[in-house]
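Asker: I need the structure of the sequence given here:
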Amino acid sequence: MTTDSTTGPPPLPDAFYRDLGGGRFESSHATAGPWSPKTQHGGPPSALLGRALQQHAPRPGLRIARITLELPRPVPVADLRVEVRTLHSGGRTELLEGRITADGRPVLLARAWRVVASPADTPRLRPEPGPPPLPGPQPPQVMAGAHLDGYIAAMEWRFEPGRGFDTAGPGAAWARQRIPLVAGEPDTPLTRALTVADSNWAVAFELDHHRQLVINTDVTLALHREPVGDWFCMSAATVAGPDGSGLAVGRLDDLDGDCGRILQTLLVADR
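Answerer: Have a look, this model is predicted:
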């Protein structure tokens, strides 16, 4: 589905979600992914679950260093319920588990390690070259055959000149949210990073997702420091081969440089 040029795109809602209380959230049309207006892109629900994990029994001095999200089925653009529990709690580490359900069925699962922050004298190891510079403002991005009026429109995208979603990877793109995750709430560094992380493999399409079914089954985000600011750059590449599966690996940068890594398993199958 693409935008009707005679009417223009629908206006953006005030947030991806509205908190209904009791762990329930109303999903706005901005959560819709590129494959259907009825199912969500993985970014917003990942961030919604990350928000719940971050808010669950917080402990001073501990931070979420790694979160892995499993996508057993498409997340519908519908009311969602979020639940979190502690699996293990020690002096310096905690293992948390969360899930999102829709109509009683699990649609997103997560486990996260919360660990004590490293001391101030920890050395900075193996600094890498910075990301490509943040380009200036660009027209709205397009993607062949995609639904553009949900998540894609709710994010601001900036690719290197001459590149975009339909350019074969490896590739890099900067992105930031145009609207907050939950209405009336400030976003956090973790939720902002999770909102973009599921787009990693789409930034560097290297498998023909029109000829074959190519979709990620999970997202792992590891942050070796707290991100800063609204802008994130994903620098991504994909590896794949016959009798196997795909693997998209990306580096996450903010305007201060390298802050984490993204890993996604890709299902590759005949349509």
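
Asker: CA atoms for contacts and neighbours, from now on please.
Answerer: Fine.

Asker: now the helices for the stretch 101-250 of the chain?
Answerer: Remark: helices assigned in the stretch 101-250 of the chain by DSSP state H, counting those that start in this stretch are 151-154, 189-197, 200-203.

Asker: which residues touch the longest one?
Answerer: Right, helix 189-197. 42-48, 50-51, 175-177, 181, 219, 221, 226-230, 232, 234, 262 (Cα atoms under 8 Å, 6 or more residues apart in numbering).

Asker: what strand or helix carries Leu69?
Answerer: Following DSSP states H and E, one finds Leu69 within strand 62-70.

Asker: longest single helix anywhere in this structure?
Answerer: Across the chain, the helix with the greatest residue count (assigned by DSSP state H) is helix 43-55.

Asker: list the buried residues of it.
Answerer: By neighbour count with 16 or more other Cα atoms under 10 Å, helix 43-55 contains the buried residues 43-54.

Asker: I have a second one here; can you model it like the first so I can compare?
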Amino acid sequence: MSETYYDLTQVSLDDSVLVSEYRSHPATTGPWAPNLQHGGPPNALAVAAAEQVVEQITGRTDLTALRLASDFVGPVPVADLEVRAKVVRAARSAVLAAVIIAAGGRDCLISRVWFVRDADTSAQAAPPQAAVELPDGLPGLDADFGYGASLEWRRLSGGLLERGPGAAWARATTALFDGYQWSGLARAVLVADSGNGLSSELDWSQWSFLNVDLDVHLARPLLGEWVLLDAVTQLGAHGSALARSTISDRHGVVGAGLQTLVVAPIRAAKPTG
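Answerer: Take a look at the predicted model:
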């Protein structure tokens, strides 16, 4: 397993657009095909690109990324990627950035990330819970593909081979790229894109249920390395489904994630995970 999901190979700022090039590593690989990425790493990369362009364009240090809305307009290959990021709106209370990830001249992922200015509203919010201790001896996720093996998992319920809702703690053991310090939203989206797999309602060998999008909203910054994902999938009768996830850290609930799923039968067996 590589030490990073990506290598940053080139970066430039051209007419207020931050253009970065990355080389993808096998740790990004998803369960469906060895040449396709899991959605977690590219969504985390989109958050990082948004953070970088907002810092460069605004120069502000009082902003926190709290919401990501991404659409997969094509599969993300395990290949060289071009990432283009720009600031769409910069106001005193919030800043919006847009990110496009492309491979081979084709757009793969289109994301929008909202940043909110830091202000003291602690008197109106519930006090944070004392940090819970993570139970020892919990089973892993048995996810032997690149992305799945790049995280440490502690499963509370459900699992990839068990149909129904699932909950698991997860911690990244792989860096996004050299020099990047994980932010709360980047950690959250890295794990949140696993909601549909953790709460699968269908047999992986008979059905595909890929997500076409990922929406993550945080009420406050995520604290620490560990993310708790508590997910459930609602199957529809018209070839679609919805995966909902509650996202928590060791101090309590932080936010939520949503994924729209395209459900279809498959002919050949696929790797589980």
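
Asker: now the TM-score, please.
Answerer: Here the TM-score for the pair of chains, by TM-score structural alignment, normalised by the length of the first structure, is 0.85; 254 aligned residues with a Cα RMSD of 2.4 Å.

Asker: follow-up on the earlier one: what comes up buried for the strand holding Leu69 of the first structure?
Answerer: So, applying 16+ other Cα under 10 Å, buried residues of strand 62-70 of the first structure: 62-70.

Asker: could you redo the helices of the stretch 101-250 of the first structure as TSV and give each row distance to Thr122 of the first structure?
Answerer: What follows is those, written out as TSV (distance: least, Cα to Cα, whole Å):
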stretch	distance to Thr122 of the first structure
helix 151-154	38
helix 189-197	21
helix 200-203	29
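
Asker: nearest to Val82 of the first structure, of those?
Answerer: Evaluated over the helices of the stretch 101-250 of the first structure, closeness to Val82 of the first structure peaks at helix 189-197, with 14.7 Å, by Cα to Cα.

Asker: what range does the strand holding Leu69 of the first structure cover in the second structure?
Answerer: Aligning strand 62-70 of the first structure against the second structure (TM-score structural alignment) gives residues 63-71.

Asker: the longest strand seen in the second structure packs against which elements?
Answerer: What stands out as the longest strand in the second structure, according to DSSP state E, is strand 252-265. If you count contacts as 3 or more Cα pairs under 8 Å, 6 or more residues apart in numbering; DSSP states H and E, strand 252-265 of the second structure packs onto helix 195-198, strand 207-211, strand 213-218, strand 240-249.

Asker: contacts for it next, please.
Answerer: Identification of contacts with strand 252-265 of the second structure by Cα under 8 Å, 6+ apart yields 128-129, 192-193, 195-196, 206-222, 239-248.

Asker: what subset of the residues you listed is buried?
Answerer: Among those, those classed as buried by 16+ other Cα under 10 Å are 192-193, 195-196, 207-218, 220-222, 240-248.

Asker: what residues are up against the residue nearest to Val84 of the first structure when sequence neighbours are not counted?
Answerer: Excluding the flanking residues, the one nearest Val84 of the first structure by Cα to Cα, 6 or more residues apart in numbering is Gly98, at 4.1 Å. For Gly98 of the first structure, the contact set (Cα under 8 Å, 6+ apart) comprises 49, 52-53, 82-85, 109-111.

Asker: ditto for Thr58 of the second structure
Answerer: Counting by Cα under 8 Å, 6+ apart, Thr58 of the second structure touches Ala90.

Asker: do the one 5 residues further on as well
Answerer: Taking Cα under 8 Å, 6+ apart as the criterion, Leu63 of the second structure is in contact with 94-95, 115-118.

Asker: ok, now how distant is the closest residue to it other than its chain neighbours from Arg92 of the second structure?
Answerer: Counting by Cα to Cα, 6+ apart, Arg117 is the residue found nearest to Leu63 of the second structure once chain neighbours are left out, at 4.4 Å. Distance of Arg117 of the second structure to Arg92 of the second structure, computed by Cα to Cα, to the nearest Å: 7 Å.
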